[in-house]
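Q: Sharing a model that was predicted from the sequence below.
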Amino acid sequence: MKKALVIGASGGVGQAVVAELRGRGVEVTTLSRSEDGLDVTDERSVTSALDGVDDDMDLVFVATGALTCTRDTPEKQLGDLGADELLAQVSLNALGPALVLKHWKSRIPRKKRFVFAALSARVGSIGDNGLGGWYSYRTSKAALNSLLHGAAVELGRTHKHAIVTCLHPGTVATSFTEDYPDHDKVTPEQAAKNLVDVIDGLDPAQTGQFFDYAAKPIQW
């Protein structure tokens, strides 16, 4: 891997992924809301931001997202569910990365390996959900998984060396997770190393799949 674009590069995981890639000698271009005004939920903002980026990328990594958008904590029960939070979560966590892929599709090489990876979460797995709650966040990540799986199927017909993947980084010690002391957490730096290792090890035959930080498949 020689060149990468990291979107959401100002966040905890995004910053660490940028540092990890650069430490491996990768030339990294970054985009973020705080530094570049990129709003992944606004298609015009996405196209404008991508227009300024070189085409020749081996990796596009999307690290944008939020645990909540309109409330302080995820929903604990069905009575907490509301349209504003659900729609905001889907817009940011699912539509955002999909719009990036939509507008990068024409730049994806046909004759060499290329990876499009986005941060998902194990709680987005419907099959692995034994606890309930967190309705909007779970739904947004499940929607992301579905969008990227569908895109992988489409791209697989024409781009035989392309890999589209959803990645679960584990519970990372960032501002998102500081209120969850009972979870085992990894540092952003360790999470970034794990994620880049997974990306480096992926084969085009694995496109459209959902993996954790140890490269183990997660059920949909």
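A: Happy to help now that I have it.
Q: Every contact and neighbour count from this point should use C-alpha atoms.
A: Will do.
Q: Tally up the residues packed near residue 85, please.
A: Under the neighbour criterion other C-alpha atoms under 10 Å, residue 85 is assigned a count of 20.
Q: so what's it up against?
A: Contacts here follow C-alpha atoms under 8 Å, 6 or more residues apart in numbering; on that basis residue 85 touches 68, 69, 70, 71, 136.
Q: would you say residue 79 is within a strand?
A: No - with DSSP: H, G, I helix; E, B strand; the rest coil as the criterion, residue 79 is located in helix rather than a strand.
Q: List the residues that contact it.
A: Counting by C-alpha under 8 Å, 6+ apart, there are no residues that residue 79 touches.
Q: Look at residue 164 and tell me its secondary structure.
A: Bear in mind the rule, three-state DSSP; under it residue 164 is strand.
Q: Now for the contacts of residue 85, which sits with the most neighbours around it?
A: Going through these with other C-alpha under 10 Å as the criterion, the one with the most neighbours is residue 136, at 25 neighbours.
Q: any chance of the contacts of residue 85 in JSON lines, plus secondary structure and distance to residue 161?
A: What follows is the contacts of residue 85, written out as JSON lines (DSSP: H, G, I helix; E, B strand; the rest coil; distance: C-alpha to C-alpha, whole Å):
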{"residue": "68", "secondary structure": "coil", "distance to residue 161": "35"}
{"residue": "69", "secondary structure": "coil", "distance to residue 161": "36"}
{"residue": "70", "secondary structure": "coil", "distance to residue 161": "39"}
{"residue": "71", "secondary structure": "coil", "distance to residue 161": "41"}
{"residue": "136", "secondary structure": "helix", "distance to residue 161": "34"}
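Q: In addition, the following structure is provided for comparison:
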Amino acid sequence: MKRILVIGASGGIGAALCSVAGGEVVGLSRSGDGLDVTDPASVERVLGSVEGPFDVIWIAVGILSAGQGPEKSLSQIDAQEMADVMAVNSIGVALVMRHVPRLLASGGRVGGLSARVGSIGDNGLGGWHAYRASKAAVNQIIRGASIELKRTHKGSVVLALHPGTVETEFTAGYKASKLSPEESATKLTAVLEGATPDQTGQFYDYAGKAIPW
């Protein structure tokens, strides 16, 4: 039976990824397991206690802001706010990634949730500086991980994935058309499962369309 690890399992998308996984699922979260990705000791304790290998690993942690909401102008940039967002969305994912080589099966797949607004090439609106920067950074982390895992885990696939605008607490108050968490999770799973090893290290949306870096 396929084994799936979902990190960030208590969030809207993470919980949905658990529900659509179709195998033996291990879900880890801050609320359920005390996993604080901003605390290296917590990451070591929680992930260090997990036994692999897993055929699929999802990294579904992230925050939109640390309190003030996304910046609408340069004048709203706050050093602590930016540091807090980077601590979860970028450094936290990097700390989790340290454990992936040990936990991933040969030929396994890793899906790291990113966001379209992390694309530098696709940024035509500006604003949201901390969140955009954190997602651009996590894209680089995922890309770097894919290169290393390509060497050590033959046939592996590691993707940065944009889940779409999903109906969760994360997007409460935003009027954009939204996917349900289950719709997003199902589509993301199809993209990750359908990708070939030569696509590893790339950035796709939930519909399987490539997003520019």
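A: Yep, it's here. Remember, predicted model here, so these are calculated numbers, not experimental data.
Q: Quantitatively, what TM-score do the chains reach?
A: The TM-score (TM-score structural alignment, normalised by the length of the second structure) is 0.96; 213 aligned residues with a C-alpha RMSD of 1.2 Å.
Q: re earlier: closest to residue 129 of the first structure among the contacts of residue 85 of the first structure?
A: residue 136 (13.5 Å; C-alpha to C-alpha).
Q: Spatially central residue in the second structure, please.
A: The structure's the second structure has its C-alpha centroid closest to residue 113; by C-alpha atoms, centre = their mean the separation is 2.4 Å.
Q: what do we get in the first structure for that residue?
A: Taking TM-score structural alignment, residue 113 of the second structure has residue 119 as its aligned residue in the first structure.
Q: Over to residue 155 of the second structure?
A: Matched to the first structure by TM-score structural alignment, residue 155 of the second structure sits across from residue 161.
Q: ok now do the closest residue to its match other than its chain neighbours, which residues does it touch?
A: For residue 161 of the first structure, ignoring the flanking residues on the chain, the nearest one in space by C-alpha to C-alpha, 6 or more residues apart in numbering is residue 113 at 4.7 Å. Residues touching residue 113 of the first structure, when contacts are defined by C-alpha under 8 Å, 6+ apart, comprise 58, 161, 162, 163, 204.
Q: mind redoing it with 10 Å?
A: Applying C-alpha atoms under 10 Å, 6 or more residues apart in numbering, we find residue 113 of the first structure in contact with 1, 57, 58, 59, 159, 160, 161, 162, 163, 202, 203, 204.
Q: likewise residue 191 of the first structure?
A: 13, 16-17, 20, 168-173, 185, 197, 213-214.
Q: let's go with 8 Å and repeat that
A: Residues in contact with residue 191 of the first structure (C-alpha under 8 Å, 6+ apart) are 13, 16, 169, 170, 172, 213.
Q: Can you redo those residues as CSV, where the extra columns are distance to residue 32 of the first structure, neighbour count and secondary structure?
A: As requested, those are arranged in CSV below (distance: C-alpha to C-alpha, whole Å; neighbours: other C-alpha atoms under 10 Å; DSSP: H, G, I helix; E, B strand; the rest coil):
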residue, distance to residue 32 of the first structure, neighbour count, secondary structure
13, 12, 25, helix
16, 14, 20, helix
169, 19, 23, coil
170, 22, 21, coil
172, 19, 21, strand
213, 23, 20, coil
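Q: Perfect, I'm done here.
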